[in-house]
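J.: Quick one, fold the following:
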Amino acid sequence: MPVSAGVRKRIAEFLDPDDEIHYVFPADVFGSTNPGVFFAVTRKTITILTTGYLSRKTPKSVVSTGLRNQRIGPVDTSTVPWFKFNGIDYEIDDEYVPVIHAADAEIMREAAKPVDPLPDL
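T.: Okay, here's the model as predicted:
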């Protein structure tokens, strides 16, 4: 099920008010009993927020924030969908694989733009 508007609103409270959320998806640290996380992909950053043990729908705190200049995937779908991000393996539900692909395509599209041959004009 897509991340609800209420969860997106709670996530936005942890982000720069001048930023704009493009993608949000939940994930679990592979093989961990720790609370889940939300990835919030914005115009400027990729922010990972931890959830609580009692409610996996409530972001509790920011775990890490990085610039929006890196891919999240690729996602390995040979078993349970998973990906490695900043050295940590995360599991996701099948329905969020296209979300990661869309977020990565956005970055790849920016990187594929040609350099302006006449930047001074």
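
J.: When you work out contacts or count neighbours from here on, use the C-alpha atoms and nothing else.
T.: Will do.

J.: Next, report how far stretch 87-106 is displaced from the centre of its chain.
T.: 7 Å (CA atoms, centre = their mean, to the nearest Å).

J.: Buried ones in it, by neighbour count?
T.: Tyr90, Glu91, Ile92, Tyr96, Val97, Val99, Ile100, Ala103, Asp104 (16 or more other CA atoms under 10 Å).

J.: what about it, how long is it end to end?
T.: For stretch 87-106, the separation between the terminal residues is 22 Å (CA to CA, to the nearest Å).

J.: who touches that stretch?
T.: 1, 22-30, 41, 70-75, 80-84 (CA atoms under 8 Å, 6 or more residues apart in numbering).

J.: Show me the longest helix that occurs in the chain.
T.: helix 97-111 (DSSP state H).

J.: so what's the spatially most central residue of the chain closest to, chain neighbours aside?
T.: Central residue of the chain (CA atoms, centre = their mean): Phe39, 3.3 Å from the mean position. The shortest distance from Phe39 to any non-neighbouring residue, by CA to CA, 6 or more residues apart in numbering, is to Ile48 (4.7 Å).

J.: next up, for comparison:
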Amino acid sequence: MPVSSKIRERCRGLLAEGDVVQYVFPATSLMVTMMAAHRNFLVVVTDRHVTVLTCSTFRRWKPVSVWAQLPRSTELGPVDLHPSLGPTVSFGDLVLEIEDEYVAAVRAADLERSEDALPKDPF
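T.: Next up, the predicted model:
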């Protein structure tokens, strides 16, 4: 289920000017260096960056700051499917648990990360 337009608008306020939002999905940290686990994040994939936004402690859907801004070429997957945890993705020191419904968004974002990743249109 895609996130609401209201959440996308909140995310746009923290993004670099000119970034066009392609994918947004919520995630919960399992382990982060120097930070307690179970912190809520929103991962925003734009045409130029992958931005990880930290959410408010008491409001999962309210982004308050930028945790990291990575180049668009950053691979979010592979998605690890753990029977006890659920799907996880990791990049850098960040290990994030995502809901099953957002696995397709992660895989699509990885496919689109470079123009060479998709086959040329034969027509």
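
J.: where does the TM-score land?
T.: The TM-score (TM-score structural alignment, normalised by the length of the first structure) is 0.84; 113 aligned residues with a CA RMSD of 1.8 Å.

J.: Quick one: classify the residue nearest to Phe39 of the first structure as helix, strand or coil.
T.: Put simply, Ile48 of the first structure is strand when judged by DSSP: H, G, I helix; E, B strand; the rest coil.

J.: pretty sure it contacts Val63?
T.: Yes: between Ile48 of the first structure and Val63 a contact is recorded at 5.5 Å, counting by CA atoms under 8 Å.

J.: And the two? Which one has more around it.
T.: Ile48 (23 against 12; other CA atoms under 10 Å).

J.: so what corresponds to the more buried one in the second structure?
T.: Counting by TM-score structural alignment, Ile48 of the first structure lines up with Val52 in the second structure.

J.: what do you get for His101 of the first structure?
T.: His101 of the first structure maps onto Arg107 in the second structure, by TM-score structural alignment.

J.: do you know how far its match is from Thr57 of the second structure?
T.: 28 Å.

J.: and the counterpart of Asp89 of the first structure in the second structure, what element?
T.: Under the alignment (TM-score structural alignment), Asp89 of the first structure maps onto Val95 of the second structure. Using DSSP states H and E, the element containing Val95 of the second structure is strand 94-97.

J.: how big is the offset of that strand relative to the first structure?
T.: Compared with the first structure after the fit, strand 94-97 of the second structure shows a mean deviation of 1.1 Å (mean CA distance after the TM-score superposition for the first structure).

J.: gap between the two ends of stretch 50-59 of the first structure?
T.: End-to-end distance (CA to CA), stretch 50-59 of the first structure: 6 Å.

J.: contact partners of that stretch?
T.: Contacts of stretch 50-59 of the first structure (CA under 8 Å, 6+ apart): 7, 10-11, 34-38, 49, 60-63.

J.: out of those residues, who's nearest Lys113 of the first structure?
T.: Phe38 (29.5 Å; CA to CA).
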